[in-house]
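Visitor: Got a predicted structure plus its sequence, pasted below:
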Amino acid sequence: MLYSTTPAHEKRRLFRERLASGELLRFPGAFNPLSARLIERKGFDGVYISGAVLSADLGLPDIGLTTLSEVAGRGGQIARMTDLPAIIDADTGFGEPMNVARTIQTLEDAGLAGTHIEDQINPKRCGHLDGKSVVDEDTAAKRIRAAVDARRDPNFLIMARTDIRAVEGLDAAVDRAKALVDAGADAIFPEAMRTLEEFAAMRAALDVPILANMTEFGKSDLFTTDQLRDVGVNMVIWPVSLLRMAMGAADRALDTLLDEGGLTSRLGEMQHRADLYDLLDYEQYNHFDQGVFNFTVGR
């Protein structure tokens, strides 16, 4: 009922404990607070909040147009809806090192369990598009050091994302990742790895957790959780998958409305009203008002 009863600092502590175990943690991307609750109910390990999803939700491309307040506000709405840890995409940190520091404390206050800061230049672009550019190693390291220095809860995960693989190759990505760990990163997000062997090379070079991005229609093959676990990956995200599924279904539903004048033929594809009310924990609101849940939803 209402929001998560687990405080943010406790979510972070439990998350860091699980991450230290070496198991593979699965983070589907939530596109709104309700989908985060569904992710928890299905038994996943955490919730991912994608910058691409947040910008798309506003009708904008993923090129750094969203603001810190927009990202933190939506991230907080999603994080408070579940007992799972929520990791959020902070792009390049919304500015220079002092801005990165403010970003970290703002995301902590919003109840997030962690974030990642990337080494692209501004304006950034989706990590699986061509034409990316990255900052020099010193600038990238300064972003991470600023993030670490600003952190107040030591369990808030600060992950460094590097996009240099697509620009300069795997060896450069390994070198950049090492430098970012030296700057204080708790984990590494090597973007746009192309093969399992590349993930294995990153794993062999680093002694911190690494994350795999299994986004559809991108540079990476879509590996299974078993494949990623076997090469030592610790976290996997599917950042835009649920949004793509939902928008695909919405597109087909609108076509059906145009063609058939109604949606009777698609009722079997919809979440039933009873399932929605169950996910919302509707009945528990009777604790406050006995007149709230005084009905039966038939199937």
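Guide: That came in fine, so what should we check first? Numbering: from 1, shown residues only.
Visitor: Going by C-alpha atoms from here, please, whenever you check contacts or count neighbours.
Guide: OK.
Visitor: quick one: the helices in this structure?
Guide: For the chain, the helices defined by DSSP state H cover 8-20, 33-41, 51-57, 68-79, 97-109, 137-150, 165-168, 170-182, 196-205, 225-230, 241-260, 273-279.
Visitor: export those helices to a markdown table and tack on distance to Asp130?
Guide: Shown next, in a markdown table, are the helices of the chain (distance: least, Cα to Cα, whole Å):
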| stretch | distance to Asp130 |
| --- | --- |
| helix 8-20 | 32 |
| helix 33-41 | 30 |
| helix 51-57 | 16 |
| helix 68-79 | 25 |
| helix 97-109 | 26 |
| helix 137-150 | 20 |
| helix 165-168 | 8 |
| helix 170-182 | 16 |
| helix 196-205 | 19 |
| helix 225-230 | 25 |
| helix 241-260 | 21 |
| helix 273-279 | 40 |
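Visitor: looking at the ones you listed, which is closest to Gly131?
Guide: helix 165-168 (8.2 Å; Cα to Cα).
Visitor: and that closest one, which residues are buried?
Guide: 165-166 (16 or more other Cα atoms under 10 Å).
Visitor: and what of stretch 275-294?
Guide: For stretch 275-294, the neighbour count (16+ other Cα under 10 Å) marks Leu280 as buried.
Visitor: what's the offset of it from the middle of its chain?
Guide: 29 Å (Cα atoms, centre = their mean, to the nearest Å).
Visitor: and if you look at stretch 24-44?
Guide: 10 Å.
Visitor: what do you get for stretch 261-276?
Guide: Taking Cα atoms, centre = their mean, one finds the center of stretch 261-276 at 29 Å from the center of the full chain.
Visitor: One more: stretch 65-83?
Guide: Here stretch 65-83 is found 11 Å from its chain centre; the criterion is Cα atoms, centre = their mean.
Visitor: residues in contact with that stretch?
Guide: Outside stretch 65-83, the residues that touch it by Cα atoms under 8 Å, 6 or more residues apart in numbering are 2-6, 11, 30, 32-34, 36-37, 40, 47, 49, 51, 54-55, 85-86, 88, 90, 94, 103, 106-107, 110-112.
Visitor: One more to weigh against that first structure:
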Amino acid sequence: MPDPALRQALATGDFIAAPGVYDLISALIADRMGFNALYVTGYGTVASSLGLPDAGLATYSEMLDRIARIVAMTKTPVIADADTGYGGLLNVRHTVRGYEKAGVTAIQLEDQEFPKKCGHTPHRRVIPTADMVRKIKVASDARSSADFLIIARTDARSGKGLDEAISRGRAYADAGADIVFVESPESEVEMAEIGRMIDKPLLANMVNGGRTPMLSADRLKQLGFAVAIFPAVGFLATAEALTRAYDDLRRHGTTTEAVPMFSFAEFNRLIGFEDVWEFERRYSETE
């Protein structure tokens, strides 16, 4: 079931900051940190599970399988990327029902043409506003709980300009979206304009190295945003750490103290070996 904590946070004005997770290790670590949401990033999930770019290559079934596993193993409310809904209106209904049944709390749907592209890469194209409005209405009608939140994302800024993106955001809000996500504004001035012009909880996408300025939660709240996702922090940090660790091993023939590592004992606790050992102590055969 969706977690009502996110809707309550929006109602009380608590800022929601969600780190990106993309596999069970990243999810288990983030789940212990006390965040009020986790964000299952499509980019990171496709990269980690398929080794491919976020370019519409992952299917609904592949994404749902990974997302459902993350939800089942964590206690924090999950926001999950659902790309374009994986097809037309019937696909959107199927996707919403599947994500909600899996225990996701908020689903992100975007107005790109299929196949979609990562929101901070070039050459994105969007479908007509009216088509996305219908998708949002279908998504809203398909959910069984009001605590299951619909995030409507527009990628119109890069190809059609800020005014078009804001117009779309307002239309998606009117269609029933709980949260509006204008992708890749390119300055604080643009972000402030989005905050002024759209009367709905707003989501900011804080991509390290992306097109949008990296801002603190406090600053984003001042600009009128209610939610921030940090999708790349996990997989970029992991890629850097693995590169350093593997290079250290290659150069020295063993690992050295130059590369800090999680302790093996702590990692065993993270993934639940203590429960396995307790089970074995309790139920092991005795003479």
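Guide: Nice, I can see it. Values in this document were obtained by computation on a predicted structure and should not be read as measured data.
Visitor: Fetch the TM-score of the aligned pair.
Guide: The TM-score (TM-score structural alignment, normalised by the length of the second structure) is 0.93; 283 aligned residues with a Cα RMSD of 1.7 Å.
Visitor: returning to that earlier point: so which of the helices of the first structure comes closest to Phe156 of the first structure?
Guide: Of all the helices of the first structure, helix 8-20 comes closest under Cα to Cα, at 6.0 Å.
Visitor: Quick check, central residue of the second structure?
Guide: Tyr39 (3.1 Å; Cα atoms, centre = their mean).
Visitor: That residue and Val71 of the second structure, how far apart?
Guide: Distance, Tyr39 of the second structure to Val71 of the second structure, using Cα to Cα, to the nearest Å: 11 Å.
Visitor: and for those two, which residues touch both?
Guide: Counting by Cα under 8 Å, 6+ apart, the contacts common to Tyr39 of the second structure and Val71 are Val78.
Visitor: what's the closest of the helices of the first structure to Arg125 of the first structure?
Guide: Nearest to Arg125 of the first structure, of the helices of the first structure and by Cα to Cα, is helix 51-57 at 9.3 Å.
Visitor: residues making contact with the closest one?
Guide: Residues outside helix 51-57 of the first structure that contact it (Cα under 8 Å, 6+ apart) are 31, 61-62, 65-66, 71, 74, 88-91, 126, 239-240, 243.
Visitor: ok, now how distant is the aligned residue in the first structure for Arg125 of the second structure from Ile164 of the first structure?
Guide: Aligned counterpart of Arg125 of the second structure in the first structure: Ser133 (TM-score structural alignment). Distance of Ser133 of the first structure to Ile164 of the first structure, given as Cα to Cα: 8 Å.
Visitor: Could you do Leu24 of the first structure as well?
Guide: In this view, Leu24 of the first structure and Ile164 of the first structure are 24 Å apart by Cα to Cα.
Visitor: With Glu198 of the first structure instead?
Guide: Glu198 of the first structure is 13 Å from Ile164 of the first structure, where distance means Cα to Cα.
Visitor: Of those two, give the one with the bigger neighbour count.
Guide: Ile164 (28 against 19; other Cα atoms under 10 Å).
Visitor: what's the nearest residue to the counterpart of the more buried one in the second structure if we skip its chain neighbours?
Guide: Using TM-score structural alignment, the partner of Ile164 of the first structure in the second structure is Ala156. Leaving aside its chain neighbours, Ala156 of the second structure sits nearest to Ala165 (4.9 Å; criterion: Cα to Cα, 6 or more residues apart in numbering).
Visitor: ok, the one you found - contacts?
Guide: Shown in contact with Ala165 of the second structure (Cα under 8 Å, 6+ apart): 154-157, 182.
Visitor: go again using 7 Å as the cut-off
Guide: 154, 156-157, 182 (Cα atoms under 7 Å, 6 or more residues apart in numbering).
Visitor: Let me have these in CSV, extended by distance to Asn205 of the second structure.
Guide: Output for the contacts of Ala165 of the second structure, formatted as CSV (distance: Cα to Cα, whole Å):
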residue, distance to Asn205 of the second structure
Thr154, 12
Ala156, 15
Arg157, 13
Val182, 9
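Visitor: between those residues, which is closest to Leu202 of the second structure?
Guide: Taking the contacts of Ala165 of the second structure together and measuring to Leu202 of the second structure by Cα to Cα, the closest member is Val182, at 8.0 Å.
Visitor: Tell me the residue in the first structure aligned with that closest one.
Guide: When the first structure is aligned by TM-score structural alignment, Val182 of the second structure is paired with Pro190.
Visitor: what's the neighbour count on that match?
Guide: Neighbour tally, Pro190 of the first structure, other Cα under 10 Å: 25.
Visitor: With the one 5 residues further on instead?
Guide: Using other Cα under 10 Å, Thr195 of the first structure is surrounded by 13 other residues.
Visitor: What of Ser69 of the first structure?
Guide: When neighbours are counted by other Cα under 10 Å, Ser69 of the first structure registers 12.
Visitor: quick revisit: what about the contacts of helix 51-57 of the first structure, which one has the most neighbours?
Guide: Asp91 (29 neighbours).
Visitor: so what corresponds to that one in the second structure?
Guide: The pairwise alignment with the second structure assigns Asp91 of the first structure to Asp83, based on TM-score structural alignment.
Visitor: In contact with its match, which residues are there?
Guide: The contact partners of Asp83 of the second structure, by Cα under 7 Å, 6+ apart, come to 108-110.
Visitor: Show me what Thr45 of the second structure lines up with in the first structure.
Guide: Counting by TM-score structural alignment, Thr45 of the second structure corresponds to Leu54 in the first structure.
Visitor: what's the distance between that match and Gly73 of the first structure?
Guide: 11 Å.
Visitor: Which one of those two is surrounded by more residues?
Guide: Neighbours per residue (other Cα under 10 Å) separate Leu54 of the first structure from Gly73, with Leu54 holding more: 23 against 14.
Visitor: quick revisit: the match of Val182 of the second structure and Ile164 touch, don't they?
Guide: No. Contact between Pro190 of the first structure and Ile164 fails when scored by Cα atoms under 7 Å: they sit 8.4 Å apart.
Visitor: And the contacts of Asp83 of the second structure, which of them are buried?
Guide: Buried members of the contacts of Asp83 of the second structure, scored by 16+ other Cα under 10 Å, are 108-110.
Visitor: ok, those vs Leu90 of the second structure, which is closest?
Guide: When these are compared against Leu90 of the second structure (criterion: Cα to Cα), the nearest one is Leu109, at 13.9 Å.
Visitor: The match of Arg125 of the second structure and Ile121 touch, don't they?
Guide: Yes. If you go by Cα under 7 Å, Ser133 of the first structure and Ile121 touch, sitting 6.0 Å apart.
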